[in-house]
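> Can you look at this prediction? I've put the sequence above it.
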Amino acid sequence: MILTPEYVLGMARYNGWQNSQLKACMAELDDKALRKNRKAFFGSILGTANHLLLGDQLWLSRLADFAAPQVGADAGVSLCEDAAAWEIERFRTDSALLAWAEKIGAIDLAGQTSWHSAIVGQDFTRPTAQCVMHMFNHQTHHRGQIHAMLTAAGVKAPVSDYIFMPQEGPWL
């Protein structure tokens, strides 16, 4: 698997662009609507957004100089108590992800990444490029779920096609 620094930077920018759009869409809903169980895997819009945030923080802690969240794996859907707290943590995490991507080199994508998964109680070692690709794929997957829930809630969800991402920032 060949992953380039350009791909990583493009996906980090895409992540920031998408999350900034989701923040604006989520702001159109009140707390009750954000917490409503919409029969998604992580229940609600906020629950899914929290799960995605936790995943990003965990992957960044494995791949970059980023402090791992100090919560159990079961706390993913309740990582941030409300949309305001989520927005602050999302911005902090996206800023760190973009800063990491701006500095990454081809050599950083080579080799292996090791970690302990609390969810399955097992140690893993995988190619770093595969871990990076998984992180970005995980983001896209769960943002798609949020997009669908926003649409079902009556909010005009944002454009999510990578090809339509503005060529210039801001990415956050």
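Cool, got the structure.

> can we go C-alpha only for contacts and neighbour counts from here?
Fine.

> immediately after the host helix or strand of Asn19, which helix or strand?
Assigning secondary structure by DSSP states H and E places Asn19 in helix 5-26. On the C-terminal side of helix 5-26, the nearest following helix or strand under DSSP H and E is helix 31-35.

> which residues touch the closest residue to Val71 other than its chain neighbours?
Of all residues not flanking Val71 in the chain, Leu79 sits nearest, at 7.8 Å (Cα to Cα, 6 or more residues apart in numbering). If you count contacts by Cα atoms under 8 Å, 6 or more residues apart in numbering, Leu79 has them with 50-51, 54, 71.

> One more: Gly72?
Ala118 are the contacts of Gly72 under Cα under 8 Å, 6+ apart.

> Just the buried positions in the lengthiest helix in the chain, please.
Criterion DSSP state H: the longest helix present in the chain is helix 128-152. Buried positions in helix 128-152, judged by neighbour count with 16 or more other Cα atoms under 10 Å: 128-132, 135-136, 139-140, 142-143, 145-150.

> do stretch 102-111 as well
Per 16+ other Cα under 10 Å, stretch 102-111 contains these buried residues: 102, 104, 109.

> List the contacts of Gly55.
By Cα under 8 Å, 6+ apart, the neighbours of Gly55 are Met135.

> also this one, for the comparison:
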Amino acid sequence: MSLEPFIRQAQNNAWANATLYAAVTAMPADGYTAAYPSFFGSIPRTLNHIYEVDLFYIDALTNGGAGRAVFDRDDIMDPAELAAAQAKSDAQLIRHCAGLDEARLHDDVTVERLNGPTVERRDYLLLHLFQHQVHHRGQVHSLLSQAGIDPPQLDDFFLEFGRVETATPYWEGQ
């Protein structure tokens, strides 16, 4: 299997997060922190969930050693601060994917679960991480609509036709 789809997914993830955070950081504070009927109940809680799960899986993928300790943190409530932290995590994921070779793509990765360590294939763990990000970004997208904010377009990254201008630097790896 080629590595390019994994690198592209990581680049798309960084762009989609930056695009989503541009909308979120422009929101009035009361709309950002308001309670909404949703799985996590608010925009900052949903964004923090995305971020901390990214930290968890990136730590496992890179054999960082933090394990479940990444969850022992307070939520970052300032949207600009959370956006910066997420961007740093996104860059780490891009570097990880770009640094792989095809042989390592199928390596086993140990993930520290609540009930003990489990072993997952690296490619499947990456696919799960990308799906997790898309799933919860979709929830924030919906919450923006509930807050009366026009949610940004997040799906015009991969195709030449219709690729939004803001996606180009991420596509080109800049």
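Received it, and whenever you're ready, just let me know what you need. Everything numeric here is computed off the predicted structure, so don't read it as measured data.

> Got a TM-score for the two of them?
Once superposed, chain against chain, the TM-score is 0.85 (TM-score structural alignment, normalised by the length of the first structure); 165 aligned residues with a Cα RMSD of 2.3 Å.

> on that earlier part again, and the helix holding Asn19 of the first structure, what other elements does it pack with?
Here helix 5-26 of the first structure touches helix 83-103, helix 128-152, going by 3 or more Cα pairs under 8 Å, 6 or more residues apart in numbering; DSSP states H and E.

> sorry, back to before: residue in the second structure matching the residue nearest to Val71 of the first structure?
Using TM-score structural alignment, the partner of Leu79 of the first structure in the second structure is Asp75.

> one step back: just the buried ones out of the contacts of Leu79 of the first structure, please.
50-51, 54.

> quick one: which of the residues you listed sit in helices?
Of these, the ones assigned to helices by DSSP H are 50-51, 54.

> Reformat those residues as JSON lines; add distance to Ile163 of the first structure.
Formatted as JSON lines, these follow (distance: Cα to Cα, whole Å):
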{"residue": "Asn50", "distance to Ile163 of the first structure": "26"}
{"residue": "His51", "distance to Ile163 of the first structure": "26"}
{"residue": "Leu54", "distance to Ile163 of the first structure": "27"}
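
> any idea which of the residues you listed is closest to Ala118 of the first structure?
Leu54 (12.9 Å; Cα to Cα).

> And the equivalent of the closest one over in the second structure, how close does it get to Ser2 of the second structure?
The pairwise alignment with the second structure assigns Leu54 of the first structure to Glu52, based on TM-score structural alignment. The gap separating Glu52 of the second structure from Ser2 of the second structure is 28 Å, by Cα to Cα, to the nearest Å.

> Thr110 of the second structure too?
Using Cα to Cα, Thr110 of the second structure is found at 23 Å from Ser2 of the second structure.

> With neighbour numbers in mind, choose between these two.
Taking other Cα atoms under 10 Å, Thr110 of the second structure and Ser2 do not tie; Thr110 has more neighbours (18 against 9).

> For that one, what is the corresponding residue in the first structure?
For Thr110 of the second structure, the residue aligned by TM-score structural alignment is Ser114.

> Tell me how far the residue nearest the centre of the second structure lies from Met1 of the second structure.
Among the residues of the second structure, Gln133 comes closest to the average C-alpha position under Cα atoms, centre = their mean, at 4.5 Å. Distance, Gln133 of the second structure to Met1 of the second structure, using Cα to Cα: 22 Å.

> now do Leu82 of the second structure
From Leu82 of the second structure to Met1 of the second structure the distance is 34 Å (Cα to Cα).

> try Ala84 of the second structure
Ala84 of the second structure is 32 Å from Met1 of the second structure, by Cα to Cα.

> got the contact list for His138 of the first structure?
Counted by Cα under 8 Å, 6+ apart, His138 of the first structure has contacts Leu52.

> and Trp17 of the first structure, how many neighbours?
Using other Cα under 10 Å: Trp17 of the first structure sits among 20 other residues.

> what lines up against it once you look at the second structure?
Aligned partner of Trp17 of the first structure by TM-score structural alignment: Trp15.

> my read: its match touches Val164, true?
No - counting by Cα atoms under 8 Å, Trp15 of the second structure stays clear of Val164, with 10.5 Å between them.
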